[in-house]
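[1] For reference, the sequence and a predicted model appear below.
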Amino acid sequence: MSKVRREDQAGVALITLDRPEARNAIDTEAAHALAALVHEVERDPAVLAVVLTGAGDKAFCAGADLKELAGGSAAGGRSTSEGGFAGVTHAPRDKLWIAAVNGAAMAGGFELVLACDFAIAAPHAVFALPEVKRGLAAVAGGVWRLPRAVARGVALEMIATGEPIDAAEALRLGLVNRVVPADRLLPEALAIAARVAANAPLAVRASLALARRAHDLDDAALRVEADAIGRRVMASADAREGPRAFAERREPRWTGR
C-alpha cells in the first residue's frame, strides 16, 4: 500500500500522507512517493489547486521518520535534489497548495505547512520546529520561512526553544487562515481549492508567481514583472472569455491559454 495517496475532483488534487500509525512521518519511501506526486500534479493541466493533508486525526505530519534515521538511514533519503524535504519544500510549483492541518505539524511537518501557500487547521492542531531538541536544525525551510511568516522575535523563540503553539495561537499569528471543526477541515479546504479551480488557470498561475516573489523584489522590480505578467494575461484567450461570459450571463469556459 502506498504511503501517500492522490485523489482528484474537479480540478483539485487531494494528497494524503498515509502513515497514521507513524503520525504520518516521512520515511524514504514516503518522501519519494510524495516527490513523484508533486511532479505529477504540477504537470497535470487538469489540476489547478492541491490540498495536502495527513491520514487520521492525530497528526498532519510528524516530520522525518526519526526511527528510520536512528536505524542508520542517511538523512538525505527523505529529501530529493530538486524538491528538498519530501520533494515539496524546495520544489518549483505553479499550482496553489493548501495545507489542511488535521493534527500535529512538527519539524518537517511544519516545514511542509510553511511551504504551502496557506493553511487551515483543526482546533487540536499544533505547530513546532523541535529540531534543536534532537540536535538537528530546521533547514528544510523552517529557519527562513517562519521569520517571513511571523514577527522576527516570535519566529526566533519558536526556532530556538522548539516549543509548540496551538491552532488558536497559529491563527492569531497569521500562520493559518482559519481554524474549523475537525469534521469540516477537509470539506473546507476542498471548497476553497474548488473556488480557485473555477478561476482562469493562466491568471491564477501568473498572479501566484508574482505574489510569491513579493518578499524578494523591490517595488520597481515588482512593477516590471507585474507589467510583463499583465500583458501576457491580457493577451490570453481567457482574458477575452471572462468578460464575454459575464456579458452573456454564463459560466466562463477557461482554456488556460
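    Everything's here; your move.

[2] all contacts plus neighbour counts: C-alpha atoms, from now on.
    Will do.

[3] Can you point out the buried residues in stretch 107-123?
    107-116, 118-123 (16 or more other CA atoms under 10 Å).

[4] Would you mind measuring the gap between the ends of it?
    19 Å (CA to CA, to the nearest Å).

[5] ditto for stretch 133-151
    22 Å.

[6] Just give me how far it sits from the chain centre.
    16 Å (CA atoms, centre = their mean, to the nearest Å).

[7] So which residues make contact with it?
    84-85, 89-90, 107-108, 110-111, 114-115, 129, 131, 154-156, 159, 161-162, 173-175 (CA atoms under 8 Å, 6 or more residues apart in numbering).

[8] one more time with 7 Å
    84-85, 89, 107-108, 111, 114, 129, 131, 155, 159, 162, 173, 175 (CA atoms under 7 Å, 6 or more residues apart in numbering).

[9] so which of the residues you listed comes closest to S207?
    L114 (19.3 Å; CA to CA).

[10] Show the contacting residues for that closest one.
    L114 touches R145, counting by CA under 7 Å, 6+ apart.

[11] Equivalent analysis for G109, please.
    G109 neighbours (CA under 7 Å, 6+ apart): F60, C61, A62, G63.

[12] Redo those as TSV? Include neighbour count and secondary structure.
    Listed next are the contacts of G109 as TSV, based on neighbours: other CA atoms under 10 Å; DSSP: H, G, I helix; E, B strand; the rest coil:
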residue	neighbour count	secondary structure
F60	35	strand
C61	32	strand
A62	25	coil
G63	27	coil
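
[13] At which residues are the helices of this structure located?
    Assigned by DSSP state H, the helices in the chain fall at 28-43, 66-70, 108-115, 142-149, 152-161, 167-173, 185-197, 201-212, 219-234, 237-247.

[14] Nearest to D94, out of those helices?
    So among the helices of the chain, helix 201-212 is nearest, using CA to CA, at 5.8 Å.

[15] also this one, for the comparison:
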Amino acid sequence: MSTTANVQETSVDSEVLTEIRGNVLIITMNRPAAKNAATEAMAKDMAKILDDFEANDELFVAVLTGAAQTFCSGMDLKGFVRGERPSVEGRGFLAITEQPPTKPIIAAVEGYALAGGFETMLACDLVVAAETAKFGIPEVKRGLAAAAGGLLTLPSRTHRAIAMEMALTGDIYSAEFGHAHGFVNQLVPEGEAVEAALKLAEKIAANGPLAVRASKRVIVESSEWDESEKFAKQSEILDPIFTSKDAKEGASAFAEKRAPQWTGS
C-alpha cells in the first residue's frame, strides 16, 4: 500500500490513525481503553488530518471509524474536568462538526456513537452502522446539552419529533431505530461496518471528483437558499463542472466503453 503526499499512515500508538486504500482515506479514532472518548489532542490531530485530506488531490473520499469495535463515546470527561475541550475554534468537536470536509466522508459505526461521537457521525455525509450499534445524545443526563451540532443537525437528518425525543430524554437508541428514522444509510452485521463503508467509498471514488464535490456542496448549501434563487445558485456551482476536462473524459469513456481517467480538472 502506498501513501500519497501530505497524508501519512500513522503509528499504532497515535490517538488518531490513518490508512490509505487507493483514493480512500481511512481515519480511525484510537483510544480503545476509553471507548475512543475525544480529547483535545485528538481534535488537533483530526484538524491536521482533515486539512491534508482536503489538500490531497489523490484522495476522493474518507471513512471515519473507531478502534476496538466502538465509534466514539463522546467527550473525555476527565479532560473536561481539567478544563480541556476536544474542539478546534471555528471547526467544532473533533475539528469536524462545524466545518466538515468538502469531500465526502462516511462514518463506519460499530458499538457506541454517543454525545459528541454521535454529533461527529452526523457531520459525516453517509453512515454505515453495525446492527449492534447504539446511538444517543445523553448530555442532558449530565446537566449538559448537545452543543456540538446535535441540536442543530439532527432535525435535518430525521424528523423534528425524533430529534426532540432524543435530545430531551438523553436515551440510547438502536441501529434499527437510526435506520428507520433516516440517520443511518446502511445496516450491516456486527464487525462489517468498515468494509461495507469502504465498498460505498469505492463506488463514490470511481466517479468524477469535481462532480462529487459539487453535488455535495449543492445538497449542503441549498437548504439556506431562497426558492427564487435556487437554480441560479446551483448554476454557479455546477456550470464549471459541465465545461471541465473530467466531463469530456466521462463522455469519451462512456462512448469508448472504458473506465474514465479522472484528473480533477
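    Okay, I see it. Since the structure is predicted, the reported quantities are computational estimates derived from the model, not experimental observations.

[16] TM-score for the pair, please.
    The TM-score (TM-score structural alignment, normalised by the length of structure 1) is 0.95; 253 aligned residues with a CA RMSD of 1.1 Å.

[17] Can I have the buried ones of the contacts of stretch 133-151 of structure 1 as a ChimeraX selection?
    Buried residues among these (16+ other CA under 10 Å), as a ChimeraX selection:
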select :84,85,89,107,108,111,114,129,131,155,159,162,175
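
[18] Tell me the residues of structure 2 aligned with stretch 195-209 of structure 1.
    Aligned using TM-score structural alignment, stretch 195-209 of structure 1 spans residues 203-217 in structure 2.

[19] in the matching stretch, what's buried?
    Neighbour-count burial for stretch 203-217 of structure 2, counted by 16+ other CA under 10 Å, picks out I204, A205, N207, G208, P209, L210, A211, V212, R213, A214, S215, R217.

[20] Also stretch 210-229 of structure 1?
    L210, L222, E225, A226, I229.

[21] Now check structure 2 for the residue matching the second one.
    Put plainly, it is L222 of structure 1. Using TM-score structural alignment, L222 of structure 1 pairs with K230 in structure 2.

[22] Contacts only, for its match.
    By CA under 7 Å, 6+ apart, the neighbours of K230 of structure 2 are S222.

[23] just the buried residues of stretch 107-123 of structure 1 now: which is nearest A22 of structure 1?
    G109 (12.5 Å).

[24] Please name the residues that touch the residue nearest the centre of structure 1.
    The residue lying closest to the centre of structure 1 (CA atoms, centre = their mean) is C116, at 2.0 Å. Taking CA under 7 Å, 6+ apart, we find C116 of structure 1 in contact with W97, I98, A99.

[25] Strands - which of those land there?
    W97, I98, A99 (DSSP state E).

[26] what does the second one align to in structure 2?
    Right, the one you point to is I98 of structure 1. So I98 of structure 1 corresponds to I106, using TM-score structural alignment.

[27] And for its match, the neighbour number?
    25 (other CA atoms under 10 Å).

[28] ok, now the one 4 residues further on?
    Each residue near E110 of structure 2 was counted by other CA under 10 Å, and the total is 29.

[29] Can you give me the distance of it to E190 of structure 2?
    Distance from E110 of structure 2 to E190 of structure 2, by CA to CA: 7 Å.

[30] for E165 of structure 2, same thing?
    Where E190 of structure 2 is concerned, E165 of structure 2 sits at a distance of 26 Å (CA to CA).

[31] Please identify which of these two sits among more neighbours.
    Taking other CA under 10 Å, E165 of structure 2 and E190 do not tie; E190 has more neighbours (15 against 12).

[32] Isn't that one up against A129?
    No: using CA atoms under 7 Å, E190 of structure 2 makes no contact with A129, being 8.4 Å away.

[33] Looking at structure 2, name the residue matched to E251 of structure 1.
    For E251 of structure 1, the residue aligned by TM-score structural alignment is A259.

[34] Distance-wise, check the closest residue in space to its match that isn't next to it in sequence relative to P260 of structure 2.
    For A259 of structure 2, ignoring the flanking residues on the chain, the nearest one in space by CA to CA, 6 or more residues apart in numbering is A253 at 5.9 Å. Look at A253 of structure 2 and P260 of structure 2: by CA to CA, they are 5 Å apart.

[35] Which of those two has more residues huddled nearby?
    P260 (19 against 14).

[36] Provide a list of residues in contact with that one.
    E249, G250, A253.

[37] switch the cut-off to 8 Å
    Counted by CA under 8 Å, 6+ apart, P260 of structure 2 has contacts E249, G250, S252, A253, F254.

[38] of the residues you listed, buried ones?
    Here, 16+ other CA under 10 Å leaves E249, G250 buried among the contacts of P260 of structure 2.

[39] can you redo the contacts of P260 of structure 2 as a markdown table with distance to P155 of structure 2?
    Listed next are the contacts of P260 of structure 2 as a markdown table, based on distance: CA to CA, whole Å:
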| residue | distance to P155 of structure 2 |
| --- | --- |
| E249 | 39 |
| G250 | 37 |
| S252 | 42 |
| A253 | 41 |
| F254 | 40 |
